[in-house]
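[1] One predicted model, sequence on top.
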Amino acid sequence: MRRIRERDWLQAGVLLLVSALLIGCLLGFDHHEAERADTAVATGVAEKQRVSADELKVTFFDVEKSDAILIEQADFRMLVDTSFDDRADVILDYFSEHGIDTLDYLIITHFDKDHVGGADKILDAVKVKRVLEPDYTVDKKQYREYREAMMRNGIVPLSVTAVEHRKLGKASFAIYPPEQKQYSGNDNDMSLVISLRYGSQSFLLTGDSEMERIAELLTEPELNLKHTVLKVPHHGIKEKNSAAFLEQVHPETAVITCKNEWYVSRSVKKTLLCMDADLYLTCHGTVTCITDGNTMEILQE
């Protein structure tokens, strides 16, 4: 049997110790490098998702034939309408991906389920500082759930009965309430209408305004109808005064919230295209507008 000398034991021990130190260093290097890489990726994503202090971002979510519009300026955020109850996750997923846990404003244009349906889930998921709504009530399930969610979260909404002028960071917006307490049709004409302005760029959000409400907008003394971007009323359905309204707004860009392209009036599309407006339908994907107040970038995905 071979005899192991003391010197051999010493050399083997030194070799094992050096190997252990080397492996430890390598493992430590890999671990810390991985941590740094993860941090860099996370930071990069956060930087990419953060809205610049000098930018306004307006997102028209792809939520079928319903409305959900998020407005972001620096660290300020406003949500206009909340889609259907079963589509609220589209909004909440966006909030989660972009680190949004607070809304400065939630505006409900009117109480149809395709506008107020997801409100209870939004109110329960994030902090909402102020809720603005039209001045009427309905006896509908989604409306009752919206009311119950506000009670749970200690929120008292403001019913808009006169023109409201407010700020969202460096952006400004005005809310125009309906002029009547009741209309001949359904409650679409009860829609609050929002004019959002940032530098030379502007957005007109019209809810589901139909003929009577559109007639009011055409004669509203405080409202300059010319806007850069128009959220076309009532998912692109034609009214007798649609053409006159579209001509007055004369948008550079028009967004129609819809489930299918065939649902949109051909006459409405033709009028918009004849005035050289860029037309986007949310049935083809979420539409995002980003502006620095001078120029506008529009993305669809």
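    Everything's here; your move. Just so it is clear, the structure is predicted and the values come from calculations on it, not from any experiment. Residues are numbered from 1 along each chain as shown.

[2] For the rest of this, base every contact and every neighbour count on C-alpha atoms.
    Noted.

[3] tell me the SS of the spatially most central residue of the chain?
    Nearest to the geometric centre of the chain sits residue 70, at 2.0 Å (C-alpha atoms, centre = their mean). With DSSP: H, G, I helix; E, B strand; the rest coil as the basis, the three-state label of residue 70 is strand.

[4] structure B:
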Amino acid sequence: MEVSVKKKVWPILMVLSIVLVLVSLLWRSTAKLAEENIGLNVVFIDVGKADSILVQTADFNMLVDTGTSEDAQAIRRILNQNNVEKLDYLVLTHLDKDHIGSTPYILENYEVKHIIQPEYEKDSEEHTAYLEALTKAGIEPVYLKQEGDIELGDGNRIHFYPPKKDSYEQSNDYSLVTSITYGDHSFLLTGDAEKERMEEIVEQISGAYTVVKIPHHGDYKKMLEEVLEKTSPEYCIVSTSEDNLEEKLTECLDNLAIPSYYTFNGTVIMRTDGKELTIIQ
């Protein structure tokens, strides 16, 4: 019986050709994704009336605040989508429940190298859970009392402005302020700064910012206008729920003609190569 080699070879060649095409397409897709991810990503996660912000470069991951304890899965989805397996820094702006709530989950499920926070204590279930999680993870936080930097290379950096005083009446006024500079663009993350802390911010910072995150979930304070005049932002971010949005705030932003993004409309992604800024919501 004569066996046709030609008939057997052709199907094999066709399969190999298809595999090679698929591999080529996958490689191109992966390369394109990697190219898109070069630069800085700042992701303002939709966690309702709370804060959680991912700051990411090609070889650096930092999470600023962790929302409430109910926001763990929302934060996890964003971290997974951005291929985050470990955090170089976890920054806790202050100790309110809507900023540290999911920290125990983060410490249990991700490798966290460093934690930065202001130095004070708060009598709450969330703070107790946080302290227990710290002990379990074996991490000693850095209690920031002086301004400090994280260098990102090529002149890019993250700068921290700690609260100036040892004691405040409002927990929000302990807010650690984060300033990010990447190429031509800059971001100011203000925590939940109230009037007293905003007065300090105006003294501490200098120059204009591309993006300012409005403090305290859009809770309007007259002092906010001075902060915005000092920073002259091109865009503002408000991390809040729709029912918490104050009309005075939207009027303020409209009067200053600042385009603004609200996280209750969905997570906001800001991506830059140092020159162009792309905004996705």
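    Yes, it's here. Keep in mind that this is a model prediction, so the values were computed, not measured.

[5] picking up where we left off before, any idea how far the residue nearest to the centre of structure 1 is from residue 285 of structure 1?
    Distance, residue 70 of structure 1 to residue 285 of structure 1, using C-alpha to C-alpha, to the nearest Å: 15 Å.

[6] what does residue 98 of structure 1 give?
    18 Å.

[7] what do you get for residue 106 of structure 1?
    Residue 106 of structure 1 is 23 Å from residue 285 of structure 1, by C-alpha to C-alpha.

[8] Of these two, give the one with the bigger neighbour count.
    residue 106 (23 against 17; other C-alpha atoms under 10 Å).

[9] Give me the three-state assignment for the aligned partner of the more buried one in structure 2.
    Taking TM-score structural alignment, residue 106 of structure 1 has residue 90 as its aligned residue in structure 2. Under three-state DSSP, the three-state class of residue 90 of structure 2 is strand.

[10] got the contact list for residue 90 of structure 2?
    62, 63, 64, 65, 112, 114, 115, 116 (C-alpha atoms under 8 Å, 6 or more residues apart in numbering).

[11] re the thing from before, neighbours of the nearest residue to the residue nearest to the centre of structure 1 once chain neighbours are set aside, how many?
    Distance criterion C-alpha to C-alpha, 6 or more residues apart in numbering; nearest residue to residue 70 of structure 1, sequence neighbours excluded, is residue 79 at 4.5 Å. Neighbour count of residue 79 of structure 1, defined by other C-alpha under 10 Å: 22.

[12] Tell me the counterpart residues of stretch 252-265 of structure 2 in structure 1, please.
    With TM-score structural alignment as the criterion, stretch 252-265 of structure 2 aligns to 271-284.

[13] Repeat that for stretch 53-72 of structure 2.
    Under the criterion TM-score structural alignment, stretch 53-72 of structure 2 matches residues 69-88.

[14] So which residues make contact with the matching stretch?
    50-61, 63, 66-68, 91, 102-109, 113-119, 121-122, 142, 168-171.

[15] Same question for it: list its buried residues.
    Going by neighbour count (16 or more other C-alpha atoms under 10 Å), the buried part of stretch 69-88 of structure 1 is 69-74, 76-85, 87-88.

[16] Now do the helices in structure 1.
    6-49, 88-97, 113-116, 119-125, 141-152, 211-219, 242-249, 266-274 (DSSP state H).

[17] which strands and helices sit next to the longest one?
    In this case it means helix 6-49 of structure 1. Packed against helix 6-49 of structure 1, as judged by 3 or more C-alpha pairs under 8 Å, 6 or more residues apart in numbering; DSSP states H and E, are no other helices or strands.

[18] Might you quantify the distance of it from its chain's geometric centre?
    When C-alpha coordinates are averaged (C-alpha atoms, centre = their mean, to the nearest Å), helix 6-49 of structure 1 and its chain have centres 44 Å apart.

[19] what is the orientation angle of that helix with helix 88-97?
    130 degrees (axes from the mean of the first three to the mean of the last three C-alpha atoms, to 10 degrees).

[20] How about the contacts made by residue 93 of structure 2?
    So residue 93 of structure 2 contacts 64, 65, 99, 117, 118, 174, 175, 176, 177, 191, 192 (C-alpha under 8 Å, 6+ apart).

[21] Show me which pair in the residues you listed is furthest apart.
    The span of the contacts of residue 93 of structure 2, defined through C-alpha to C-alpha, is set by 64 and 174 at 14.8 Å.

[22] Neighbours of residue 86 of structure 2, how many?
    By other C-alpha under 10 Å, neighbour count at residue 86 of structure 2 equals 17.

[23] wait, isn't it in contact with residue 109?
    No: with contact defined as C-alpha atoms under 8 Å, residue 86 of structure 2 does not reach residue 109; the gap is 9.1 Å.
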